[in-house]
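Undergrad: what follows is a protein structure lacking sequence information:
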């Protein structure tokens, strides 16, 4: 790395690996002069981005002070807003959840209703931890529909009446006083899982199977959103088994129309079961209801048909299956594996790992926090912040 590119932000990026380093070690890594390293460390110390690490390190002479990243320097508020359920959290800069809260709330109640609740709930989280809004560095939001990430505005979301084009970042930012980042819920779940359990994985697909179906794509350890943020919308890929089944997006034959949680609940209700959403489907499978088990296994096969094509095209290291329906256990995964391994090229599946989610319901809020953290701690962004202080 050219020494002129090693600003305070780049120095912090080095220290974020969790290892404490002395001035001498940082000089060796960066090639910077001691005076320059000291100047940039002083700026980071002043902003509380770093902190002295425990006892000084001695090599026989005067003990050298080591420095480490200060994950407690700022706070992040995060929200995973689903079609029928919302979870919020307060985290530190390591995306560790300090407090969280969840509620049943329908996204179709509209943006102002949902976001007004969000502002109040965020305030209660801060109060619970005896923290203040002055400690915040940003807010991350996940929404259950297509989002243009650069503007934070939902774009023609099929299950979010009243949300199309709504200025979520502006509305929340003016009330919370900090930057707001918005993405679709599947992308933030992919970020959460990758950050927490698969940080070394280069290429990962996170498949959310809940009310609808979507896919978050991590390539070379970075989230891939596509040109307008629409990458990964696999729920509306046409599959043969869906035939002329009408999807709520207005088209027919979509994967979501036969394998999404809402579609499965509708079919179970038609079969005499008490089911209105994906969580009811999970309960029926856990209760061993034959029709529920049969439909979920077939949903896995239908999803596997689409994923087999993605495996051949993208060649991921890992596929993680999340969303409410992931809680049915092996029934869904078994159907997916059955088709993926039979329909994908052997080279593409040779080292492929397929598993259920690790973070459970926390994946979304952790990922929303990670989205903010990576933005705030980007070396260029942090250099600007340090210069402004």
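TA: Right, received. Where do you want to start? Bear in mind the structure is a predicted one, so any value in this text is a computation, not a measurement. Numbers count the residues shown, from 1 in each chain.
Undergrad: every contact and neighbour count from this point should use C-alpha atoms.
TA: Fine.
Undergrad: which helix or strand lies directly C-terminal to the biggest helix by length in the chain?
TA: Ranked by residue count under DSSP state H, the longest helix found in the chain is helix 290-314. Counting by DSSP states H and E, the element after helix 290-314 in chain order, helix or strand, is strand 318-322.
Undergrad: touching the next helix or strand after that next one from outside, list them.
TA: Next along the chain after strand 318-322, taking DSSP H and E as the criterion, comes helix 330-343. Helix 330-343 has contacts (C-alpha atoms under 8 Å, 6 or more residues apart in numbering) with 293, 296-305, 307-309, 311, 321, 325-326, 349, 354-356.
Undergrad: ok, residue 175 - how many residues close by?
TA: 10 (other C-alpha atoms under 10 Å).
Undergrad: just the buried positions in whichever strand or helix holds it, please.
TA: Assigned by DSSP H and E, residue 175 belongs to helix 168-176. Neighbour counts over helix 168-176 (16 or more other C-alpha atoms under 10 Å) mark 168-169, 172-173, 176 as buried.
Undergrad: ok, and here's another one to check against it:
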């Protein structure tokens, strides 16, 4: 990075409209004078580039009064990203349920639907049903299909973010290597007549972590979310970006071997998910005569104060906490968030017991161990944010402005 501290990564006339938009969107420079100071551009050049963003409908002047300019003179009008000029469609798939929504570009949910969607039915039927939900939600929210700028989808399996394809998912039979992007885009066009839009796919825990970190902990440099439902997965956000690993496999916590004999759905024995997931707890409850078949059943039992469910959830938390001691020592996160069907007091108590016992005190000295703030909407909000960050990234803004003729 060159230039004076506080400037964008591109200096002088290299800072384009996309760089200015990025500064405004993230609140780092919200007046013309502040943009001049941050980029080194002249007043005229800043004005020209802002004019393109205004004509595209992406920027507007703030409703409040002006603020003092860092360059002196009269107060300058504030600038803000106009999150109403388009909408995003987002969906979050679990093993047996799905949730879909229409969101503004700033993450506000305008219309939402949840219902049964069984991933084992295969990608064709599931994605077709999602497209139908999207069509109904657009009508409900009062938006036209042409206003959709992108789709974000969270799935319960590892994803190659470049191709958007699921890679060897343990609990998604029939989805391996499937063209999710193409199928979902075509299905939406079939239902609504909407033009093809970008479709971004990522792991559900990744997008939950992304949504929670951006919404509740934007200044946290290392954030870890662990989702414990039918399976167990983790999402990691470092310096505001999702950490995916070499090929999308980062965070697959449920398949760490813990020395047990239980058979996992991945085909191996002794995986953490086989003994400590919501599905594992449900199987143990069923074996003792308590009707439970899934993590969601366990969640309902916990909500009712069922003593055996609480005891098994605490035991599962201890197993997960033992593994998380290594994760915390390796990553030194500021926040460790527990989410999913088991994210209640018994499980969290178990996690804390083993985590603080096994991890180095240095690793936990400034660690917050918390539960989800956004609940079942975390994946939706993360998926929407992923689409917005992709579409309005500086390197993509110029191309999109050219397509709009501005």
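TA: Arrived safely. Computed from a prediction, not measured in an experiment: that's the story for all the values here.
Undergrad: what value does the TM-score take for this pair?
TA: A TM-score of 0.95 describes the superposed chains when it is computed by TM-score structural alignment, normalised by the length of structure 1; 385 aligned residues with a C-alpha RMSD of 1.8 Å.
Undergrad: show me what contacts the residue lying closest to residue 77 of structure 2 once chain neighbours are set aside?
TA: Take residue 77 of structure 2 and drop its neighbours on the chain: the residue closest to it by C-alpha to C-alpha, 6 or more residues apart in numbering is residue 66, 4.3 Å away. Applying C-alpha under 8 Å, 6+ apart, we find residue 66 of structure 2 in contact with 75-78.
Undergrad: let's verify residue 230 of structure 1: helix, strand, or coil?
TA: Assigned state for residue 230 of structure 1: coil (three-state reduction, DSSP: H, G, I helix; E, B strand; the rest coil).
Undergrad: okay, now the alignment partner in structure 2 of it: neighbour count?
TA: Here residue 230 of structure 1 is matched to residue 249 in structure 2, going by TM-score structural alignment. Other residues lying near residue 249 of structure 2 total 17 when counted by other C-alpha under 10 Å.
Undergrad: also the one 4 residues further on?
TA: By the criterion of other C-alpha under 10 Å, residue 253 of structure 2 has 23 neighbours.
Undergrad: so it makes contact with residue 236?
TA: No. Assessed by C-alpha atoms under 8 Å, residue 253 of structure 2 is found out of contact with residue 236, at 11.3 Å.
Undergrad: that's a helix at residue 223 of structure 1, yeah?
TA: No. Read with three-state DSSP, residue 223 of structure 1 is strand and lies in no helix.
Undergrad: what about it, distance to residue 285 of structure 1?
TA: Using C-alpha to C-alpha, to the nearest Å, residue 223 of structure 1 is found at 33 Å from residue 285 of structure 1.
Undergrad: more neighbours: the two, which one.
TA: residue 285 (22 against 19).
Undergrad: separation between residue 62 of structure 2 and residue 77 of structure 2?
TA: 7 Å.
Undergrad: of those two, who's got more company?
TA: residue 77 (19 against 15).
Undergrad: what's the local residue count around the equivalent of residue 291 of structure 1 over in structure 2?
TA: Residue correspondence, TM-score structural alignment: residue 291 of structure 1 in this structure matches residue 308 in structure 2. Residue 308 of structure 2: 16 surrounding residues under other C-alpha under 10 Å.
Undergrad: state the distance from residue 308 of structure 2 to residue 287 of structure 2.
TA: 12 Å.
Undergrad: again with residue 102 of structure 2
TA: 41 Å.
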